[in-house]
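Student: Fold the following.
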Amino acid sequence: MGSPVLDVSIPPAIKDYNRNMGGVDLSDALIGYYSILHKTKKWYRSFLFHFIDIAIVNAFILYKEMAIARQEKVMSHKAFRETLVMELKAVGSTTTAPPQPPPPASQGALHKPVYFSQDGTVGRRRCVHCHQRTTVK
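Tutor: Take a look at the predicted model:
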């Protein structure tokens, strides 16, 4: 003698959650395949690595949908990541700024060594200007 089976309707919030949960599972799976996450003692670095992973996976999903819409051949996830790395690497090498000139030295730091004759020096001596007891040199 079994208990009677009751048909309970699923609340709309649960239906919506279950319908969209597949996208989260797909995203988590794609992140897990080629994650850039590294162990780190700084908590914010873990967040940064995870956000970069999410951005890459989202870009891959968008690329895949666009390629299918255009009826083009779709790259694999790994090939997409490799292409992305090569393109980002190329961006950094082509946009190098000219080197900046060094900042001008303060007037106090500009001094030239003065030649002392052999008679004037007995042993080694310190530069008077460099070893003044001031906070500004």
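
Student: alpha carbons only for contacts and neighbour counts from here, please
Tutor: Noted.

Student: Show me what the helix ranked longest in the chain is packed up against.
Tutor: Counting by DSSP state H, the longest helix found in the chain is helix 43-69. On a contact count with 3 or more Cα pairs under 8 Å, 6 or more residues apart in numbering; DSSP states H and E, helix 43-69 meets helix 12-33, helix 77-94.

Student: Show me which residues of the shortest one are buried.
Tutor: The neighbour-count check on helix 77-94 (16 or more other Cα atoms under 10 Å) flags 77, 80, 81 as buried.

Student: Sequence B follows; please return its structure for comparison with A:
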Amino acid sequence: MVPRPAIVDTYNRFMGGVDLLDMLSALYKFNFRSRRWYIYIWWHTVTVAVINAWSRYRRDLEKLQPRQKALPLRRFQASVGTALTSAGKVKKCGRPLSSPEATPTPPRKRKTPELPPDVRKDGLHHFPTWETRQRCKHCVGHFAHVYCEKCRVHLCLNKDRNCFQAYHHSK
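Tutor: This next block holds a predicted model:
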């Protein structure tokens, strides 16, 4: 009989997790070549993180929804990769996403504060000035260089359209 140190017993008790991690990381190895040694360390770290996330996902899914089947590791890796590569991008074509909470929202345009109607129609100090070209606030479909200094909006004012007057005198 040889006395066994306690660390050997601890090592043997928890060795299954390390073996399982090695086996799972070897299942779907990404073959690439690099002269930079730290790239291998980076990819190994990412692989270990994804495998740990997958095992936590399976454990949590088993507790929360025992009847639902967990994603296989390869599908889980693919979904993580898709989520990371499409983060911050807006999907422009193709089928819409299945869940409404997963649909990306387009960036919101800055809205100009609406002027109260009594100020807009008071007829005082509405001076048109020449500015950079922007969309007309009244007819929306056209561009205008004329800008009302008081209302701070661009409005059409030419021989075809007089949105400046219509904006200040309409309802």
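
Student: What lines up with residue 20 of the second structure in the first structure?
Tutor: Matched to the first structure by TM-score structural alignment, residue 20 of the second structure sits across from residue 26.

Student: measure its match to residue 51 of the first structure for me?
Tutor: 16 Å (Cα to Cα, to the nearest Å).

Student: go on, residue 91 of the first structure?
Tutor: 21 Å.

Student: Also residue 69 of the first structure?
Tutor: Applying Cα to Cα to residue 69 of the first structure and residue 51 of the first structure gives a distance of 27 Å.

Student: So which of those two has more stuff around it?
Tutor: residue 51 (13 against 9; other Cα atoms under 10 Å).

Student: What lines up with the more buried one in the second structure?
Tutor: Taking TM-score structural alignment, the alignment pairs residue 51 of the first structure with residue 45 from the second structure.

Student: likewise residue 93 of the first structure?
Tutor: Checking TM-score structural alignment: residue 93 of the first structure goes with residue 89.

Student: Under the alignment, what does residue 83 of the first structure map to in the second structure?
Tutor: Match for residue 83 of the first structure (TM-score structural alignment): residue 79.

Student: Would you quantify the distance from its match to residue 41 of the second structure?
Tutor: Residue 79 of the second structure sits 22 Å away from residue 41 of the second structure, going by Cα to Cα.

Student: again, but for residue 59 of the second structure
Tutor: Using Cα to Cα, residue 59 of the second structure is found at 27 Å from residue 41 of the second structure.

Student: circling back: could you point out which of the helices and strands packed on helix 43-69 of the first structure sits nearest residue 59 of the first structure?
Tutor: Proximity to residue 59 of the first structure (Cα to Cα) singles out helix 77-94 among these, at 9.3 Å.
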